[in-house]
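Visitor: Predicted structure and sequence below. I'll ask about it afterward.
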Amino acid sequence: MIIEAYPSDDLIVKKKNREKNLTDYLLLEKKIKKKNNIFKKKKKIRIENIIKEYIDSSKKRIRIQKLARKEGKIYINKGPRILFVIRTKGINGIDPKSKKILKLLRLNNVHAGVFLKINKSILKILQYIEPYVAYGYPSIKNVRSLIMKKGFLKLGSRGHYNKISIANDVLIEQRFKKIGISCTEDLVKEIYECGPYFKFTNNLLWPFQLRSPKKGFGKKGKKKSVIEKGVFGNWEYSINFLIEKMI
């Protein structure tokens, strides 16, 4: 007598579930791929628009300078809007007030760096803690390098932040979607031009932890100011050389 073996109901249900899960997964993968392609196209258009804006603004500035020269006038360009501040000294020999200021500026470690908006109060604070910091006006190239190479975002609630690397533009879009920032170039533009959401974006960036500069700080080192060929103080536009050494 031959007995035919039929699959049980459980096996049939499991097989159907597997097939359904596979089709769902393939559909989801297709949707994600489509979404990524749309995002890439949008990002490309956005970057092209930002580059066009920079080129147009530089052309406009050159044109105004030429007109001013013809009329015998002097065109004064708008000065820098942000500072990049690097802590150059550890905790030894720092008075309590300076320690508190460094903590408020989020400069808790040696070689930590932050962006700050230029105003009277910030310049006054920096004068007080000048022996412990180096600061100056970063170029757009170095703002981009800092964000892309050393940038970390804060994720989570206050007191329980997670340090997440800025690995891709999807993370930036998720975090800054409300204020219209969708890619790295948008974030760079907002920081460099000190836009209306500078405070919000800057607070969500973790302080940049830089390395010791190549070949050190020179013979006079941290004890002398930049005027005396040392380190601390206002480097102005020369801070870009120091940033490039420390990235």
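Guide: In hand now; what should we look at?
Visitor: make it CA atoms for all contacts and neighbour counts henceforth
Guide: Fine.
Visitor: State the distance from I47 to D186.
Guide: 8 Å (CA to CA, to the nearest Å).
Visitor: all helices for the protein, in order.
Guide: With DSSP state H, the ranges of helices along the chain come out as 9-70, 96-104, 120-128, 140-150, 169-176, 184-192, 198-204, 239-246.
Visitor: G230 is nearest to which of those helices?
Guide: helix 239-246 (11.9 Å; CA to CA).
Visitor: Quick one: residues in contact with that closest one.
Guide: Residues from elsewhere that reach helix 239-246 (CA atoms under 8 Å, 6 or more residues apart in numbering): 134-139, 142, 210-214.
Visitor: will you turn the helices of the chain into TSV that also has distance to T88 and mean neighbour count?
Guide: Shown next, in TSV, are the helices of the chain (distance: least, CA to CA, whole Å; neighbours: other CA atoms under 10 Å):
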stretch	distance to T88	mean neighbour count
helix 9-70	33	12
helix 96-104	11	14
helix 120-128	13	13
helix 140-150	17	17
helix 169-176	30	17
helix 184-192	23	21
helix 198-204	21	16
helix 239-246	11	18
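Visitor: A further structure is provided below for comparison with the first:
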Amino acid sequence: MIAAIRVRGTVHVREPLERTMEYLKLDAPNALVLLPENESTKKMLKKVENYITWGEISVEVLAKLLEKRARIQGNKKLGQEQLKICNANSFLELAEKVMKDESYLKKLGVKKPLRMRPPRKGYGREGIKKSFSVGGALGYRGQAINDLIRRML
């Protein structure tokens, strides 16, 4: 499963890129969405890589993310009732089920996107205008996305 975070704002974004970010539900800076790992998703992420960062999320980080940031109807956090719907005893079990089958999020009614805080200690030394490979914040991160998400919780 891929976690994608919008890093840059909405000003002066070209129309095709803005539309692609709407499809991905990345409507504001620091918005996070969980996406399936398939070819069409990767092409969309590659198209808007100058505005977002993404990578593969781990089960432990996904469990913390669901516990602290996931919201259902009425802006309520996930609770024990929602865990019972999916036959899970903990958020870690729920995260494992979500990693196997993303439809659990729809079953629970989790709203997209997850609204995150700006990361503690910032995005990177080079800022939000350069790619991750040269020390910035944009583009593909791989497993390093987990560290960024922990700093944003």
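Guide: Thanks, I have the structure now. Please read all numbers here as calculations on a predicted model, not as lab measurements.
Visitor: where does the TM-score land?
Guide: Remark: TM-score between the superposed chains equals 0.89 [TM-score structural alignment, normalised by the length of the second structure]; 149 aligned residues with a CA RMSD of 1.7 Å.
Visitor: Now tabulate the helices of the first structure in TSV and tack on distance to K89 of the first structure.
Guide: Output for the helices of the first structure, formatted as TSV (distance: least, CA to CA, whole Å):
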stretch	distance to K89 of the first structure
helix 9-70	37
helix 96-104	11
helix 120-128	14
helix 140-150	20
helix 169-176	32
helix 184-192	26
helix 198-204	23
helix 239-246	15
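Visitor: Tell me, how many residues neighbour R120 of the second structure?
Guide: Neighbourhood size, R120 of the second structure [other CA atoms under 10 Å]: 11.
Visitor: need the contact list for the counterpart of it in the first structure.
Guide: Taking TM-score structural alignment, R120 of the second structure has K214 as its aligned residue in the first structure. By CA under 8 Å, 6+ apart, the residues touching K214 of the first structure are 245-246.
Visitor: gap between K214 of the first structure and S98 of the first structure?
Guide: 28 Å.
Visitor: ditto for T88 of the first structure
Guide: Applying CA to CA to T88 of the first structure and S98 of the first structure gives a distance of 13 Å.
Visitor: likewise I64 of the first structure?
Guide: I64 of the first structure is 44 Å from S98 of the first structure, by CA to CA.
Visitor: Likewise for I118 of the first structure?
Guide: 19 Å.
Visitor: Repeat that for G151 of the first structure.
Guide: For G151 of the first structure relative to S98 of the first structure (CA to CA), the value is 26 Å.
Visitor: Contacts only, for the residue nearest the centre of the first structure.
Guide: Centroid check for the first structure by CA atoms, centre = their mean gives I147 as the closest residue, at 3.2 Å. By CA under 8 Å, 6+ apart, I147 of the first structure lies in contact with 166, 184, 188.
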